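Novice: Predicted coordinates and the sequence they were generated for:
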Amino acid sequence: MTSGLLATSKAVRHSERKSAVSAHDSRAAWLFISPWLIGFAIFTAWPLIYSGYLSLTDYDVINAPNFVGLDNYRQLAADPKIAQSLGNTLYYTVIQVPLHVLVALGLALLLQRAGRASGFFRTAFFLPKMTPPVAIGIMLLLLFNGQSGVINGVLGWFGFQGPSWTTDPNWVKPGLILMSLWTVGSSVIIVLAALREVPDHLHDAAKIDGANSWQRLVRITIPMIGGTLFFLLIVNTIASFQTFTEAYTAYFGSGNTTYSNDAALFYAIYLFQQGFEYLHMGYASAMAWVLFAIIMAVTVVQLVLSKKFVFYLGGHR
């Protein structure tokens, strides 16, 4: 009887000490993450909520917001520039994102074979990522100039007449897409890390079974790094829907008015114009929420499709 009471007492004391330690650890954890929580609340959560309110108002920054309900959203549906800018953005996204992932995969496969030189090439591929986006926009005008650009000069060496990348509306977006590959280096490093995690014995077994390099790539390598490729697909899709700086610098920030730059009018650029050039902040807030809804919908669709097409280690899809 006595021994049972002692055991129960020890168990209670142990439980109390464990609870005290757990509470102490919890307080310490909240203390350490509190700077981030405060920053998130002030600089992310509150602006997000307030922009939702502004989307229901007529606000020009100078005067107090005037509540107008859903008028801004109705105006969005009737604004031809919205359809044009969304079309440009979708065109850019549909081509740029798969191309970005394919180029990153191809360069990573080459780096995997580089041996001791891979360190140098990893650095060389990643360095362009450090280039400021504004500089990339300026480089686009220099490299893709129809008369004296480097790209057309190189094409001329092989007997091809290069297009007017920066003035022909049909070639403005392809030029921006090609220029976006300048910063593919970070994706290359991510894919390379994933490739090095693919078990060698799978390739060895495939070789014994007579599989060639292409079959091993399609049947083993790509499925095994499917999670990484899907991550790049998600991240780059979100980024491409918000593309702004390079196109704005090249086609809107230079003050060039000798030709129409509607072909480079992406949704984020039109949003910026409405909010900060025309001071239609309520309308711009409504545009921002529409963009958020589009990105969210596309991401959800990608997540649903990933369950069928993306393989993860452990056999889970």
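Specialist: Noted; the coordinates are in hand. This one's a predicted model, so the numbers in the text were calculated from it and none came from an experiment.
Novice: contacts and neighbour counts: CA atoms only from here.
Specialist: Noted.
Novice: Contacts for stretch 219-233, please.
Specialist: With contacts defined as C-alpha atoms under 8 Å, 6 or more residues apart in numbering, stretch 219-233 is touched by 97-98, 101, 187, 190-191, 194-195, 198, 202-203, 306, 310-313.
Novice: and if we set it to 7 Å?
Specialist: Contacts of stretch 219-233 with the rest of the structure, by C-alpha atoms under 7 Å, 6 or more residues apart in numbering, involve V97, V101, V191, A194, L195, V198, V310, F311, Y312.
Novice: What of stretch 255-271?
Specialist: With C-alpha under 7 Å, 6+ apart as the test, stretch 255-271 has contacts from 85-86, 88-89, 167, 169, 172-173, 242-244, 247-248, 251, 284, 287.
Novice: List just the nearest of the residues you listed to L76.
Specialist: Using C-alpha to C-alpha, M287 comes nearest to L76 of the contacts of stretch 255-271, at 7.5 Å.
Novice: what's the helix or strand for the closest one?
Specialist: Using DSSP states H and E, M287 sits in helix 281-309.
Novice: What is the longest helix along the chain packed up against?
Specialist: Longest helix in the chain by number of residues (criterion: DSSP state H): helix 2-40. Here helix 2-40 touches no other helix or strand, going by 3 or more C-alpha pairs under 7 Å, 6 or more residues apart in numbering; DSSP states H and E.
Novice: Distance-wise, check Q147 relative to A29.
Specialist: From Q147 over to A29 the distance is 60 Å, taken as C-alpha to C-alpha, to the nearest Å.
Novice: Do a quick rundown of the strands in the chain.
Specialist: Under the criterion DSSP state E, the chain contains strands at 57-58, 66-67.
Novice: Tabulate those strands (JSON lines), appending mean neighbour count.
Specialist: Shown next, in JSON lines, are the strands of the chain (neighbours: other C-alpha atoms under 10 Å):
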{"stretch": "strand 57-58", "mean neighbour count": "22"}
{"stretch": "strand 66-67", "mean neighbour count": "14"}
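Novice: Now these in CSV, please, with extra columns for distance to L232.
Specialist: Putting these into CSV (distance: least, C-alpha to C-alpha, whole Å) gives the following:
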stretch, distance to L232
strand 57-58, 37
strand 66-67, 40
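Novice: Got another one to weigh against that:
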Amino acid sequence: MTVMASTTLAQPREITESRLRQALRRNLAGYLFLAPWLIGFLGLTLGPALASLYLSFTDYDLLQSPQFVGTANYVRIATADPKFAAAMKVTFTYVLLSVPLKLIFALALAMAFNRGIRGLPLYRAIFYLPSLLGASVAIAVLWRQLFAADGLVNSLLALVGIDGPSWISNPRYSLYTLVALSVWQFGSPMIIFLAGLRQIPQDMYEAASLDGASKARQFCKITLPLLTPVVFFNFVIQTIEAFKAFTPAFIISEGNGGPINSTLFYTLYLYQEAFGFFRMGYASALAWILVLIIAFFTAFSFLTARYWVHYDD
């Protein structure tokens, strides 16, 4: 009886192992194709992120071994770092100005293109080009030259008798030059808005016109409500990108966030702490605070989306 029972228990185990081997053989090609991404994710994303989380609780300068200090870095950020407050103010001002202006500008052009014009693919490519080039070092250098004291902008203003300031070196205007650069990169949300506008049924506009609705009323009652999923997508993506902005501020301010910290973006301050002062533990803490800020804004956007984003269902 004991031998029969052992044989009976072994048979399901063998069947299960055989099925697992068969499933592994069937999926082997898929696992092989997935392996490069999985190795990259573990080695270049998840691994460094976890290492950064550990370093955020240490004092580390790249020359000596990390010394565990607990929450000291976070306490210092919250209580004894005036540059952190300045960087937060600059970054939030940049996000609150650049994201709405970029979306409004992109939507306006998308609606103009949606009317149907000749050579639309060419115009679409031309207006999309700034989104591809805007984050490059070359464009940031060009932008700095345009808004310099003797740059093209002031030369054009001089033609009409206006003596323009030095936009880059004046703390009253320096941040707004970066906002203008961000708004100039409207191509990506414009293309997405244009795709969304193409999905709105035209018969709804025809029915509204027959009822005497004006163009403004059609926009408020038809276009905008049906376009809210696209607005929501663009808003979340552009907000995340605005929080991560680095290259324009680094190049235009020559890496110091000046004048008077007026262009000290959060990412630029993080860079200074990490590679300027070699405070890697402190910079890691700053990085994780940025992660939490972005996560909070993203979660808040999704939680509030149910009240203003309208889907087909």
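Specialist: The structure has been received and is ready for your questions. Remember, predicted model here, so these are calculated numbers, not experimental data.
Novice: coming back round to it: name the residues of the helix holding M287 of structure 1 that are buried.
Specialist: M281, G282, Y283, A284, S285, A286, M287, A288, W289, L291, I295, T299 (16 or more other C-alpha atoms under 10 Å).
Novice: Tell me the counterpart of L143 of structure 1 in structure 2.
Specialist: Counting by TM-score structural alignment, L143 of structure 1 corresponds to L146 in structure 2.
Novice: Distance-wise, check the nearest residue to that match once chain neighbours are set aside relative to D203 of structure 2.
Specialist: The shortest distance from L146 of structure 2 to any non-neighbouring residue, by C-alpha to C-alpha, 6 or more residues apart in numbering, is to L152 (5.0 Å). Distance of L152 of structure 2 to D203 of structure 2, given as C-alpha to C-alpha: 47 Å.
Novice: higher neighbour count, these two?
Specialist: Regarding L152 of structure 2 and D203, a neighbour count based on other C-alpha atoms under 10 Å identifies L152 as having more, with 14 against 9.
Novice: measure that one to R144 of structure 2 for me?
Specialist: Relative to R144 of structure 2, and taking C-alpha to C-alpha, L152 of structure 2 is found at 10 Å.
Novice: Next: S155 of structure 2.
Specialist: Counting by C-alpha to C-alpha, the gap from S155 of structure 2 to R144 of structure 2 is 14 Å.
Novice: With neighbour numbers in mind, choose between these two.
Specialist: R144 (21 against 17).
Novice: hang on, that one packs against I251?
Specialist: No. The criterion here is C-alpha atoms under 7 Å, and R144 of structure 2 misses it with I251 at 8.1 Å.
Novice: Going along the chain, name the helices of the stretch 51-200 of structure 2.
Specialist: Here the stretch 51-200 of structure 2 has its helices, by DSSP state H, counting those that start in this stretch, at 72-79, 82-114, 120-133, 137-146, 152-159, 174-184, 187-198.
Novice: who's in contact with stretch 147-165 of structure 1?
Specialist: Everything outside stretch 147-165 of structure 1 that qualifies as a contact, by C-alpha under 7 Å, 6+ apart, is L142, L143, F144, N145, G146, W171, V172, G175.
Novice: Quick one: residues contacting the closest residue to W184 of structure 2 other than its chain neighbours.
Specialist: Distance criterion C-alpha to C-alpha, 6+ apart; nearest residue to W184 of structure 2, sequence neighbours excluded, is P130 at 6.8 Å. Residues counted as contacts of P130 of structure 2 (C-alpha under 7 Å, 6+ apart) are W184, Q185, G187.
Novice: Now do the same contact list for the alignment partner in structure 1 of the second one.
Specialist: Across the two structures, Q185 of structure 2 finds its equivalent in T183 of structure 1, going by TM-score structural alignment. Residues in contact with T183 of structure 1 (C-alpha under 7 Å, 6+ apart) are P128, K129.
Novice: Between the strands of structure 1, which one is closest to L76 of structure 1.
Specialist: Between these, strand 57-58 lies closest to L76 of structure 1; by C-alpha to C-alpha that is 13.5 Å.
Novice: what's the burial count for Q147 of structure 1?
Specialist: Q147 of structure 1 has 12 nearby residues by other C-alpha under 10 Å.
Novice: do the one 10 residues further on as well
Specialist: W157 of structure 1 is surrounded by 9 other residues when neighbours are defined as other C-alpha under 10 Å.
Novice: how much space between it and S118 of structure 1?
Specialist: Taking C-alpha to C-alpha, one finds W157 of structure 1 at 31 Å from S118 of structure 1.
Novice: try F244 of structure 1
Specialist: Counting by C-alpha to C-alpha, the gap from F244 of structure 1 to S118 of structure 1 is 33 Å.
Novice: which of these two has more neighbours?
Specialist: Using other C-alpha under 10 Å, the more surrounded residue of F244 of structure 1 and S118 is F244, with 22 against 15.
Novice: Alignment lookup: the more buried one to structure 2.
Specialist: That one, F244 of structure 1, aligns with F246 by TM-score structural alignment.
Novice: And the residue nearest the centre of structure 2?
Specialist: For structure 2, E241 is the residue whose C-alpha lies nearest the centre (C-alpha atoms, centre = their mean; 1.8 Å).
Novice: how far away is the aligned residue in structure 1 for F235 of structure 2 from V310 of structure 1?
Specialist: When structure 1 is aligned by TM-score structural alignment, F235 of structure 2 is paired with L233. Relative to V310 of structure 1, L233 of structure 1 is positioned 12 Å away (C-alpha to C-alpha).
Novice: what do you get for L229 of structure 1?
Specialist: Distance of L229 of structure 1 to V310 of structure 1, computed by C-alpha to C-alpha: 9 Å.
Novice: Which of those two has more residues huddled nearby?
Specialist: Higher neighbour count among L229 of structure 1 and V310: L229, with 23 against 19, using other C-alpha under 10 Å.
Novice: State the span of structure 2 onto which stretch 3-14 of structure 1 is aligned.
Specialist: So stretch 3-14 of structure 1 sits over no part of structure 2, by TM-score structural alignment.
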